[in-house]
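Undergrad: Could you work out the structure for the sequence below:
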Amino acid sequence: MDSTEDEASVFRALADPTRRQILEDLREGELAAGEIASRFTISAPSVSRHLGVLKSAGLVRERRDANRILYSLVEERLATCVGRFLSAVCPDQIVLRHTRRRTAAETEGDPS
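TA: Alright, predicted model coming up:
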């Protein structure tokens, strides 16, 4: 798999709101598959498929602990892929310029 296709798998994984929620849930630390599934109204097999997509994209890792499968976020993978994309389409100076403008506008509008 080339790097373009590899990064595309990350964005395909991020396209689904359930998978994004799983990633958010994992930001506090690892969770068992059952704990993750209990947070959703969809079936456990559906959650398992979502976890498989996230694992294939390299966004989560799993480890076995006795009869449980624990999942954790691969923060560096997420940050690298999304960061590379953002720096290509939205260079830092553009982000900083917009932030400065927004801060200045908020300050001007602040009566205190």
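Undergrad: For the rest of this, base every contact and every neighbour count on C-alpha atoms.
TA: Fine.
Undergrad: Any idea how far the top helix by length along the chain is from the middle of the chain?
TA: In the chain, taking DSSP state H as the definition, the longest helix is helix 92-109. Taking Cα atoms, centre = their mean, to the nearest Å, the mean C-alpha location of helix 92-109 is offset from the chain mean by 26 Å.
Undergrad: Another sequence for comparison is provided below:
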Amino acid sequence: MGMQDTLRALADPTRREILNLLKKSRLSAGEIGDHFSISGAAVSRHLSVLKEADLIRDEREGKFIYYELNTTVLEEIMLWITELKGGNDHDQTT
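TA: Model prediction:
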């Protein structure tokens, strides 16, 4: 899994919206599904793609699985994009 998986996962608007939901709090698949008019299987597939890209983590509690954002990968992407566009603006303050 690498940058290609991450960018592929981020390319889908439904997956980006799932990430927006998870930035507020951790949620179960059912709670995530309540925000969309798609099947539970489709929600599950989106969660699987996000998990494979390491953008989210899951934790089982009883019969529920809760999902939360993995900010480490997002920070790596932001760093890469910053470097790509020309580095850190603070370096030019002389």
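Undergrad: Please state their TM-score.
TA: Once superposed, the chains reach a TM-score of 0.88 (TM-score structural alignment, normalised by the length of structure 2), with 92 aligned residues with a Cα RMSD of 2.0 Å.
Undergrad: And the contacts of the longest helix of structure 1?
TA: With Cα atoms under 8 Å, 6 or more residues apart in numbering as the test, helix 92-109 of structure 1 has no contacts from any other residue.
Undergrad: mind listing what's buried in that helix?
TA: By 16 or more other Cα atoms under 10 Å, helix 92-109 of structure 1 has no buried positions at all.
Undergrad: and what of stretch 48-59 of structure 1?
TA: By neighbour count on 16+ other Cα under 10 Å, the buried set for stretch 48-59 of structure 1 is H50, L51, G52, V53, L54, K55, A57, G58, L59.
Undergrad: can you pull the contacts of the residue nearest in space to the middle of structure 2?
TA: Per Cα atoms, centre = their mean, the C-alpha nearest to the average position across structure 2 is that of L55, at 3.9 Å. L55 of structure 2 makes contacts with T6, L69, N70, T71, V73, L74, as judged by Cα under 8 Å, 6+ apart.
Undergrad: quick revisit: which ones among the buried residues of stretch 48-59 of structure 1 lie within strands?
TA: Per DSSP state E, strands hold no members of the buried residues of stretch 48-59 of structure 1.
Undergrad: Pick out whichever of the residues you listed sits closest to A33 of structure 1.
TA: If you rank the buried residues of stretch 48-59 of structure 1 by distance to A33 of structure 1 using Cα to Cα, L51 comes first, at 8.5 Å.
Undergrad: Which position in structure 2 pairs with that closest one?
TA: Using TM-score structural alignment, the partner of L51 of structure 1 in structure 2 is L47.
Undergrad: unless I'm mixing things up, F64 of structure 2 is touching L27, no?
TA: No. Judged on Cα atoms under 8 Å, F64 of structure 2 makes no contact with L27 at a distance of 9.7 Å.
Undergrad: quick one: which of these two has more around it?
TA: Shown here are F64 of structure 2 and L27; by other Cα atoms under 10 Å, L27 has more neighbours (20 against 12).
Undergrad: how about that one, what's its match in structure 1?
TA: Residue mapping for L27 of structure 2 onto structure 1 gives L31, with TM-score structural alignment as the criterion.
Undergrad: Just list the residues touching that match, thanks.
TA: By Cα under 8 Å, 6+ apart, the contact list for L31 of structure 1 reads L70, Y71, S72.
Undergrad: Next, check the residues you listed against the strands and list the overlap.
TA: Per DSSP E, those map to strands at L70, Y71, S72.
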